[in-house]
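> Sequence below, structure please.
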Amino acid sequence: MSIVNVGIIMNGVTGRMGTNQHLIRSIVAIREQGGVACKNGVVIMPDPILVGRNEEKLKSLASKHNIARWSTNLDECLSDEHNIIYFDAQTTVRRAEAIRKAIKAGKHIYCEKPTAVGLEESLELATLAYKAGVKNGVVQDKLFLPGILKLKRLVDSGFFGKILAVRMEFGYWVFEGDWQQAQRPSWNYRKEDGGGIISDMFAHWRYVLDNLFGNVRAVSCIGATHIQKRVDEEDEIYTATAEDAAYATFELDGGIIVQANSSWAVRVNRDDLLTIQVDGTEGSAVAGLRDCKTQHRVNTPKPVWNPDIANPISFLDQWQEMPTNDVYDNGFKVQWELFLKHIVLDEEFPWDLLEGAKGTQLSDLGLESWKERRWVDVPELTIGGTLNGEKVKAAKS
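Take a look at the predicted model:
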């Protein structure tokens, strides 16, 4: 057995997502399990250095989780040859500048999404990484959720027959912050700080739809700022300048129609915070974050419209739960392990910065559709074209 220590610069892990999902439930968990054991006898051991602007937070976080290294100086971390990966979980408006620095320093890149505030910048990062020859990846965590994995198994098995339509419901009530503390940071509701549910969630919907059902070809979207005034972390009232809800329709390859509602101003009356219903000629399924239930063609009830009598069918009882035949680990951790294998063993990792740019593209086009009140086509996205006047060879399409 040989141990490969991998230095990882972790920038922005003092935030909620960075601390809980990427640090504690991913990197710390991997270290506590003894690293990532590979088939060839290699064990990959992550060696993180926590980077941020708040010295006290960094020091406390490092001490609590037995991490020896932390710093408030990103440039020094980038100059250390031991650190071969740069990870970014900062707010979106800060991400691109730091990733550019890391690419210039020759670091492999792994980051949260959206990768940048707009398509042009996201595509620039993908192109820079390709030109520099550094490996890169983007967090696409929902692909590794148990419910989504069960749904993918149904798609791959042909359970649905011809897929006709998909209905996605996401969201929950985010408290305004006055009489009860908000459970999301205030920057989410300020457009000038990179907030807005379209830029946040459409990056997710793009990779979920592309990977499960087919490439997104067109979008129609309307957004709304339902809650106009909120209270921030300092108990100050502020005006929400970004949308807190989006109602979209997507057209996919093969004519599949997707309706996707995303809202931070909705009270939940469904099985989970995210539910995805897929209807096909041979059967249907409804997936949540962990569970998935199905209804085959032969088990479909035959309702008849008659509002004059009580409904005789208990529709919710007509679905069958899929068994949990696998052991599912934390989705963020699973993708971290795959990325570490990609870096050390050169194993396949398809979720790169170009895939991240596709998410930003869909967000931009959703905002354009809302502004212009029309359907917008989603063109093919490639690394290539012109960057700073220089022709760049396409890496993939």
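
> rest of the way, CA atoms for contacts and neighbours
Noted.

> Mind checking what secondary structure residue 248 has?
strand (DSSP: H, G, I helix; E, B strand; the rest coil).

> Run through who's touching the longest helix along the chain.
Longest helix in the chain, counting residues (DSSP state H): helix 353-372. Helix 353-372 has contacts (CA atoms under 8 Å, 6 or more residues apart in numbering) with 113-119, 122-123, 125-126, 136-138, 198-199, 202-207, 219-223, 248, 375-376, 378, 381-383.

> just the buried members of these?
113-119, 122-123, 125-126, 136-138, 198-199, 202-207, 219-223, 248, 375-376, 378, 382-383 (16 or more other CA atoms under 10 Å).

> out of those, which are inside helices?
Those of these lying in helices (DSSP H): 119, 122-123, 125-126, 198-199, 202-207.

> can these go into JSON lines with extra columns for distance to residue 59?
Putting those into JSON lines (distance: CA to CA, whole Å) gives the following:
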{"residue": "119", "distance to residue 59": "35"}
{"residue": "122", "distance to residue 59": "32"}
{"residue": "123", "distance to residue 59": "35"}
{"residue": "125", "distance to residue 59": "31"}
{"residue": "126", "distance to residue 59": "33"}
{"residue": "198", "distance to residue 59": "34"}
{"residue": "199", "distance to residue 59": "32"}
{"residue": "202", "distance to residue 59": "35"}
{"residue": "203", "distance to residue 59": "32"}
{"residue": "204", "distance to residue 59": "32"}
{"residue": "205", "distance to residue 59": "36"}
{"residue": "206", "distance to residue 59": "37"}
{"residue": "207", "distance to residue 59": "35"}
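
> I'd like the structure of this one too, to check against the first:
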Amino acid sequence: MSETRVIRIAMNGITGRMGYRQHLLRSILPIRDQGGITLADGSKVTVEPILIGRNEAKIKELAELHGVEQYTTDLDAMINDPSVDVVFDASMTSLRYDTLSKAIAAGKHVFTEKPTAETLTEAVDLARQAQMAGITAGVVHDKLYLPGLVKLRRLVDEGFFGRILSMRGEFGYWVFEGEIQEAQRPSWNYRLADGGSMTTDMYCHWNYVMEGIIGTVKSVNSKTATHIPTRWDEKGEPYEATADDAAYGIFELETPAGDEVVAQINSSWAVRVYRDELVEFQIDGTHGSAVAGLNKCVAQQRAHTPKPVWNPDLPVTESFRDQWSEVPANADLDNGFKLQWEEFLADVVAGREHRFGLLSAARGVQLAELGLQSAAERRTLDVPEISL
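This is a model prediction of the structure:
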């Protein structure tokens, strides 16, 4: 029996919400506890996390809680530790470029949250650094691994929609101001100087969702807003919200077949949810339509499409939601973050490029920059192609 290879992962920013819940608790620890993953050649690889954070007491508590042997506040020491194979970063966006640059220079493989940098220039530079270093770099594209979007992509691949006409997305929920009820998101999210911004946060996601399901983003027209001008921080102190808490975007897409598709995506932390899930995407095509959330996907074929007639004088008696059919998973789909981690680790062992790398992340940063510029200038902007 072949020996199981152990990949040591320095996990930076692990005390944050995403770093802890999705990457440590729901991805790396389950991979460790299940005995690793079996690769295509039959060999096995498992993981050994090293927890890194600024609060030593907190990371020590997490390490003891989850049976993790090593933890530290010294990120640089772990980056330069020859026994470390992968550096993962889920810390603040403003620190990410320096962290990833150091890790790449040290010859480490990198896996990171988004955005990968505060500017397009830095994001492209990171992609160049990784290419020159020959390391495997992965960027979290978790939404493409979610059951709902996996089903939606399958419908695209099977030609269910015919010619795709449009895509629309609704994302968001009410984030409490923090005065009476505690806010569900950290206060830096709403301060521009600290890297906050709905556009900066979410357009990098929407870019890979649109790319991964339909095609290339060719233009953007965006409107931003700061609907809640005053919020309260973690200490209960009021502060001015200088970052946009909502972004309303219209995007022109091009499919691999050359068809033009119009996408509309609304993102808001000042909206109350009247949807089945916190994010939903609808695709309409000549032969059918589908709506997907994080888990569920429903579809309506052309032959099953009803023929409503507009009549404001009569109450609606039909249930439009009941006219859609649920799309089956036809497979057991694990946590999206965990699935991408497993794919990335297999790429690390094989020494190959990860399909969602730093160049894909740079396109997300580019779309966020153009979205903010579009809103400021009140005009539609083309999205230029990025090359290394």
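
> Please state their TM-score.
Once superposed, chain against chain, the TM-score is 0.97 (TM-score structural alignment, normalised by the length of structure 2); 383 aligned residues with a CA RMSD of 0.9 Å.

> picking that back up, by how much does the longest helix of structure 1 deviate from structure 2 on average?
Its matched residues in structure 2 lie on average 0.4 Å from helix 353-372 of structure 1 after superposition (mean CA distance after the TM-score superposition for structure 1).

> what's that helix aligned against in structure 2?
Counting by TM-score structural alignment, helix 353-372 of structure 1 falls onto residues 358-377 of structure 2.

> where along the stretch 251-397 of structure 1 do the strands fall?
Taking DSSP state E, counting those that start in this stretch as the criterion, the stretch 251-397 of structure 1 carries its strands at 257-263, 274-280, 283-287, 292-296, 320-321, 376-377, 385-387, 390-392.

> Can you work out which other helices and strands pack against the third one?
By that I understand strand 283-287 of structure 1. Other elements packing on strand 283-287 of structure 1 under the criterion 3 or more CA pairs under 8 Å, 6 or more residues apart in numbering; DSSP states H and E are helix 146-157, strand 274-280, strand 292-296.

> In structure 2, which residues correspond to the shortest one?
This points to strand 292-296 of structure 1. Going by TM-score structural alignment: strand 292-296 of structure 1 matches residues 297-301.

> Which residues belonging to the helix or strand where residue 57 of structure 1 lies are considered buried?
Using DSSP states H and E, residue 57 of structure 1 sits in helix 55-64. For helix 55-64 of structure 1, a neighbour-count test (16+ other CA under 10 Å) marks 58, 59, 61, 62 as buried.

> picking up where we left off before, quick one: distance of the longest helix of structure 1 to the chain centre.
Distance of helix 353-372 of structure 1 from the chain centroid (CA atoms, centre = their mean, to the nearest Å) equals 14 Å.

> do stretch 30-40 of structure 2 as well
With CA atoms, centre = their mean, you get 23 Å for stretch 30-40 of structure 2.

> Then stretch 287-302 of structure 2?
For stretch 287-302 of structure 2, the distance to the chain centre is 21 Å (CA atoms, centre = their mean).

> What residues sit buried inside it?
Quick answer for stretch 287-302 of structure 2 (16+ other CA under 10 Å): 287-294, 296-301.

> And stretch 318-330 of structure 1, by the same measure?
319, 322, 330.

> so where is that stretch in structure 2?
With TM-score structural alignment as the criterion, stretch 318-330 of structure 1 aligns to 323-335.

> centre of the chain versus the matching stretch, how much separation?
21 Å.

> From the centre of structure 2, point out the most distant residue.
Distance from the centre of structure 2 peaks at residue 313, with 44.4 Å (CA atoms, centre = their mean).

> Residue 251 of structure 2: what's it in contact with?
With CA under 8 Å, 6+ apart, residue 251 of structure 2 has these contacts: 217, 218, 219, 220, 221, 262, 263, 264.

> Sorry, wrong one. I was asking about residue 356 of structure 2.
138, 139, 140, 141.

> Pipe the residues you listed into JSON lines and attach distance to residue 346 of structure 2 per row.
Below are those laid out as JSON lines (distance: CA to CA, whole Å):
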{"residue": "138", "distance to residue 346 of structure 2": "12"}
{"residue": "139", "distance to residue 346 of structure 2": "15"}
{"residue": "140", "distance to residue 346 of structure 2": "15"}
{"residue": "141", "distance to residue 346 of structure 2": "16"}
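
> Which single one of the residues you listed is nearest to residue 23 of structure 2?
Among the contacts of residue 356 of structure 2, residue 140 lies closest to residue 23 of structure 2 (CA to CA), at 10.0 Å.

> That closest one and residue 339 touch, don't they?
No. Counting by CA atoms under 8 Å, residue 140 of structure 2 sits too far from residue 339 to count as a contact (10.6 Å).

> hmm, back to that, which helices and strands sit right next to the helix holding residue 57 of structure 1?
Using 3+ CA pairs under 8 Å, 6+ apart, helix 55-64 of structure 1 sits against strand 42-51, strand 69-71.

> from those, which stretch is densest packed?
Using mean count of other CA atoms under 10 Å, the stretch among the helices and strands packed on helix 55-64 of structure 1 with the largest mean neighbour count is strand 42-51, at a mean of 22.

> what's the mean deviation for that strand versus structure 2?
Looks like 1.1 Å for strand 42-51 of structure 1 (mean CA distance after the TM-score superposition for structure 1).

> for that strand, packing partners?
strand 2-11, helix 29-32, strand 36-37, helix 55-64, strand 69-71, helix 331-345.

> Tell me who's in contact with the residue lying closest to residue 27 of structure 2 once chain neighbours are set aside.
Nearest residue to residue 27 of structure 2, sequence neighbours excluded (CA to CA, 6 or more residues apart in numbering): residue 338, at 4.2 Å. Remark: with contacts taken as CA under 8 Å, 6+ apart, residue 338 of structure 2 is in contact with 22, 23, 26, 27, 28, 31.

> before we move on, what about residue 96 of structure 1?
Listed by CA under 8 Å, 6+ apart, the contact set of residue 96 of structure 1 reads 115, 116, 121, 122, 125.

> you'd agree the first one is up against residue 93?
No. In this structure, residue 115 of structure 1 is not within contact of residue 93 by CA under 8 Å, at 9.3 Å.

> Could you pull up the residues touching residue 241 of structure 1?
189, 190, 191, 192, 225, 228.

> Compare these and tell me which is most surrounded.
Top of those by neighbour number is residue 189, holding 26 neighbours under the definition other CA atoms under 10 Å.

> can I assume that one is in contact with residue 199?
No. Contact criterion CA under 8 Å: residue 189 of structure 1 and residue 199 do not qualify, at 11.3 Å.

> returning to what we had before: list the buried ones in the longest helix of structure 1?
353-370.
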